[in-house]
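# Provided below are the primary sequence and the corresponding predicted coordinates.
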Amino acid sequence: MRPFDGIRIVDLTQILAGPYCTYQLGLLGAEVIKIELPGQGDWVRVTGIDPELAKAGMGTHFLSQNAGKKSVTVNMKDERGCEIVKKLIETADVFVENFRPGAAKRLGLSYEDVCEIKPDIIYCSLSAYGQDGPISHRKGYDHVLQGTTGIMSLTGTPETGPIKAGLAFIDYATGLNGAFAVSSALFERAKTGKGQRIDVAMLDSTLLMMSNIVTEHVTTGYVPELMGNEPQSRSPTAGLFDAKDRPILIAANSDVQFRAFMGALGLEDLVEDPRFSNHLARLDNKPELRRIVNEALKAKTGEEWEELLESVDVPAGVIRNIEEVMAENGQARARGISQEMVLPEHNRQIGVPTVGFKVNGDVVAADSPPPELGSDTEAVLAEIGYTDAQISELRHAGVI
């Protein structure tokens, strides 16, 4: 039994943020009906680094957020296609779209339109900048928002200039934010019987991940500059250092951690050195302290320092690549963060994300692989009242 068993979601989203939102809800039990364009589907079906899977319409970027869903192909530019979607809405609890603001209205699927069909619907829109405001009409992708939200004004160094993060974390954060919002609205509906209009923006989701920076700016006017590998604490004994074999990140921020760190390095004398005896003194003499620390760290490998510093309660970790992180005997595998399954039509073993937290010690995972394009169209249409003859006619006309 999962919390959203019996909940039906009509999902008109594509690419990443929207599908990741509905994926989270699906992992928690909701039935997600993914509406896709006949013959094409979600654009990310043909993306990713595996050409064989991309050619088959099961690209790795599609696999990562669509397991457990049903795929129904509908051409919504045809009135008969829109009618199919509206019939599905009659049976749904949640409607999710990530069109540019205004596009759903032109399809006859605005919040007001959908409420006429299903008054208690949870209607969720995900967009770049939200449904209101002076630039709400703009489209946006993760790498664009990394610039427009201020993220890239913090990443990089004066020498490199702004640097984009190497992952689409804004998309994922927006998807999680959307799933949280829908979950909250479903909880509210269970108490009141009323639906909700939810407006989730990539802009808002990003700024929430920068809450301390936004608060500092609004409160004091402070505008941070490029931080490189510096932690926000600015502590001289926190950040990126060089061990014997590889870089290592260390967080010795407090006085207690500083003393423990110096003891582990064999530099106990520095604790009483007036240049480093308190936080402000260490800030004044930061270059010299970092030089001494980097020299001492070259005595051991990164993994040796990890273990030694862990023993004295100083957080530390080397930079690992994804192969190392996902090693069979590693922490990520032990946590069950990736679920292995087989794509039956392609005889390929794949790994897809689980929900990201455990429940009573158990991993929450998808119950079926990502769907082939349109694989559930006939079954879903039959369920909402279409006959075999009608389905055949719609397919012949290119509506499904």
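Received the coordinates, thanks.

# C-alpha only now, for contacts and for neighbours.
Fine.

# all helices for the stretch 251-400 of the chain, in order.
Ranges of helices in the stretch 251-400 of the chain, per DSSP state H, counting those that start in this stretch, are 255-265, 279-284, 286-297, 302-311, 322-325, 331-335, 377-383, 388-396.

# Redo these as TSV? Include mean neighbour count.
Below are the helices of the stretch 251-400 of the chain laid out as TSV (neighbours: other Cα atoms under 10 Å):
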stretch	mean neighbour count
helix 255-265	19
helix 279-284	15
helix 286-297	16
helix 302-311	18
helix 322-325	10
helix 331-335	13
helix 377-383	16
helix 388-396	13
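
# Dump the ones you listed to a markdown table, plus distance to L126.
Formatted as a markdown table, the helices of the stretch 251-400 of the chain follow (distance: least, Cα to Cα, whole Å):
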| stretch | distance to L126 |
| --- | --- |
| helix 255-265 | 43 |
| helix 279-284 | 43 |
| helix 286-297 | 44 |
| helix 302-311 | 41 |
| helix 322-325 | 29 |
| helix 331-335 | 30 |
| helix 377-383 | 25 |
| helix 388-396 | 30 |
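
# of all those, which lies closest to N212?
helix 279-284 (21.1 Å; Cα to Cα).

# neighbours around the nearest residue to F169 once chain neighbours are set aside, how many?
In this structure, F169 finds its nearest non-sequential neighbour in D142, 7.5 Å apart by Cα to Cα, 6 or more residues apart in numbering. Number of residues near D142 (other Cα atoms under 10 Å) recorded here: 23.

# and if you look at K70?
K70 has 26 nearby residues by other Cα under 10 Å.

# tell me the contacts of the closest residue in space to it that isn't next to it in sequence?
Nearest non-adjacent residue to K70, counting by Cα to Cα, 6+ apart: I33, 4.8 Å away. I33 is in contact with R8, I9, V10, D11, K69, K70, S71, V72, counting by Cα atoms under 8 Å, 6 or more residues apart in numbering.

# If any of these are buried, give me the ChimeraX selection for them.
Of those, the buried ones go into a single ChimeraX selection, burial set by 16 or more other Cα atoms under 10 Å:
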select :8,9,10,11,69,70,71,72
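
# Does G175 touch P19 like I think?
Yes. Counting by Cα atoms under 8 Å, P19 is a contact partner of G175 at 7.4 Å.

# list the contacts for Q349?
Listed by Cα under 8 Å, 6+ apart, the contact set of Q349 reads E340, M341, V342, L343.

# Out of these, flag the one nearest to V312.
Closest to V312, out of all of the contacts of Q349 and judged by Cα to Cα, is E340, at 37.0 Å.

# here comes the other one, which I'd like you to weigh against the first:
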Amino acid sequence: MAVLAALHYRERTGKGQYIELSQTENIMRAMSWIWPYQQITGKVAMPTGNRDISICPADTFRCADDTFVAIAAAAPEEFKGLCTAMDKPELAEDPRFKDLLTRLQEDNAIAILKIIADWARTKKPEELEALAEKYGFAASHLYSFKDVVEDTHFRERGFMTNVDDPLLGPYLEYEFPVMMSKSPPKVKWSARAVGFDNDYIMKYHLGKSEDEIKELYRSGTLGKWADVRGHRPPPDWDGKAGLIMARD
């Protein structure tokens, strides 16, 4: 958006400008209601775990197979549906839980979340998702990394791709997040260890001789990867595979 705005400004004025984007400051704008809550009430918002303190019930719950599910029911019909799914329709008429504001009172919130937690512990996540769809409240299985990798929707969306990396061999990688219909980007190889292509750059771009390159290493001007797993090439690396000459 900033780039488009800057281009528009250039078209109108003929002048360019510097764009600065702070990751930390940007994420502050995605912090839900925390900023206005603190400004309006003067209270410091404290950590609440997975619970949403603006909706009740809205939390994560352990299931029968020790996985987790997120369940939420804000609107009256959603809460009634949840109570019916739990075979406890009378809870919808309980004075402690009669509406959202009443359920948000701390003692009442703790009580209803405990009831839901005990119920969810007897079900598998797919059972809870099916009940949510049937009775009209929200429930979603919390994915492990294994679940993400095996999810057919993500696969069909092209969220992941198989990469045959010349250095590391074949592996599964996240695809580039931007999808383009005419010129889709593709992952060609993994990131390399620090200094992996030093010699190529020194020799072919800067015209350094082999002796000059060796001296740069000896003096500490140039450096390569640390001897730490994940920061260096694989132990069986042949010294050639994956170098930039083989990638172009």
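Yes, it's here. Computed from a predicted structure; not experimentally measured.

# Got a TM-score for the two of them?
Between these two chains, after superposing, the TM-score reads 0.68 (TM-score structural alignment, normalised by the length of structure 2); 209 aligned residues with a Cα RMSD of 3.4 Å.

# Doesn't the residue nearest to K70 of structure 1 lie inside a helix?
No. The assignment for I33 of structure 1, made by DSSP: H, G, I helix; E, B strand; the rest coil, is strand rather than a helix.

# So what's the residue count around P231 of structure 1?
Count around P231 of structure 1 with other Cα under 10 Å applied: 17.

# Next one: T152 of structure 2 from K188 of structure 2, what distance?
23 Å (Cα to Cα, to the nearest Å).

# in structure 1, which residue is closest to the centre?
Y172 (1.6 Å; Cα atoms, centre = their mean).

# Spatially nearest residue to the counterpart of R259 of structure 1 in structure 2 (excluding sequence neighbours)?
Using TM-score structural alignment, the equivalent of R259 of structure 1 in structure 2 is K80. Of all residues not flanking K80 of structure 2 in the chain, A92 sits nearest, at 5.4 Å (Cα to Cα, 6+ apart).

# what helix or strand does T22 of structure 1 sit in?
Secondary structure from DSSP states H and E places T22 of structure 1 in helix 17-27.

# C124 of structure 1 reaches A201, doesn't it?
No. C124 of structure 1 lies out of contact with A201 (Cα under 8 Å); the separation is 10.6 Å.

# Now do the shared contacts for these two.
Counting by Cα under 8 Å, 6+ apart, nothing touches both C124 of structure 1 and A201.

# And the residue of structure 2 most remote from its centre, how close does it get to L222 of structure 2?
For structure 2, the C-alpha farthest from the mean C-alpha position belongs to D211; by Cα atoms, centre = their mean, that distance is 46.5 Å. Distance of D211 of structure 2 to L222 of structure 2, computed by Cα to Cα: 13 Å.

# gap between the residue nearest to K80 of structure 2 and A73 of structure 2?
Taken as Cα to Cα, the span from A92 of structure 2 to A73 of structure 2 is 12 Å.

# For the two, work out which one has more neighbours and name it.
Neighbour count, other Cα under 10 Å: between A92 of structure 2 and A73, A73 has more, with 23 against 19.

# what's the spacing between the closest residue in space to the more buried one that isn't next to it in sequence and I115 of structure 2?
Leaving aside its sequence neighbours, A73 of structure 2 sits nearest to F79 (Cα to Cα, 6+ apart; 5.0 Å). Applying Cα to Cα, the value for F79 of structure 2 to I115 of structure 2 is 13 Å.

# got it, and A139 of structure 2?
16 Å.

# Likewise for F97 of structure 2?
Distance from F97 of structure 2 to I115 of structure 2, by Cα to Cα: 12 Å.

# Please say which position in structure 1 R157 of structure 2 maps to.
In structure 1, the residue paired with R157 of structure 2 is R335, using TM-score structural alignment.

# Give the burial count for the nearest residue to that match once chain neighbours are set aside, as a bare number.
Nearest residue to R335 of structure 1 in three dimensions, chain neighbours excluded: V363, at 7.8 Å (Cα to Cα, 6+ apart). Applying other Cα under 10 Å, we find 17 residues neighbouring V363 of structure 1.

# residue contacts, V363 of structure 1?
Applying Cα under 8 Å, 6+ apart, the residues near V363 of structure 1 are R335, G336, I337, T354, V355, F357.

# what do you get for P185 of structure 2?
F176, V178, M179.

# Which elements pack onto the helix or strand containing R12 of structure 2?
R12 of structure 2 belongs to helix 2-13 when assigned by DSSP H and E. Taking 3 or more Cα pairs under 8 Å, 6 or more residues apart in numbering; DSSP states H and E as contact, there are no helices or strands that helix 2-13 of structure 2 lies on.

# And it, how far out from the chain middle?
31 Å (Cα atoms, centre = their mean, to the nearest Å).

# tell me, the helix or strand following it lands on which residues of structure 1?
Once the chain leaves helix 2-13 of structure 2, the next helix or strand it forms, by DSSP H and E, is helix 23-28. Counterpart in structure 1 of helix 23-28 of structure 2, with TM-score structural alignment as the criterion, is residues 202-207.

# what's the mean distance for that stretch versus structure 2?
Its aligned residues in structure 2 lie a mean 2.3 Å from stretch 202-207 of structure 1 after superposition (mean Cα distance after the TM-score superposition for structure 1).

# ok now that stretch, how far from the chain's centre?
Taking the mean of its C-alpha atoms, stretch 202-207 of structure 1 sits 12 Å from the chain's own mean (Cα atoms, centre = their mean).

# Not counting residues beside it along the chain, what's closest to A138 of structure 2?
A138 of structure 2 sits nearest to A72 (Cα to Cα, 6+ apart), 5.1 Å away.

# One more: D245 of structure 1?
T301 (5.4 Å).

# do I391 of structure 1 as well
Per Cα to Cα, 6+ apart, closest to I391 of structure 1 is E378, 6.9 Å.

# just to revisit the earlier point, which one in structure 2 is aligned with the residue nearest to D245 of structure 1?
Under the alignment (TM-score structural alignment), T301 of structure 1 maps onto K124.

# Then K244 of structure 1?
Checking TM-score structural alignment: K244 of structure 1 goes with A64.

# how far away is S205 of structure 1 from F357 of structure 1?
Counting by Cα to Cα - S205 of structure 1 and F357 of structure 1 are separated by 20 Å.

# So for the two, which sits in the more crowded spot?
Neighbours per residue (other Cα under 10 Å) separate S205 of structure 1 from F357, with S205 holding more: 22 against 13.

# Now do the contacts for the nearest residue to the more buried one once chain neighbours are set aside.
Leaving out its chain neighbours, the residue that sits closest to S205 of structure 1 by Cα to Cα, 6+ apart is T174, at 5.4 Å. Counting by Cα under 8 Å, 6+ apart, T174 of structure 1 makes contact with A17, G18, C21, L126, V200, A201, M202, S205, T206.
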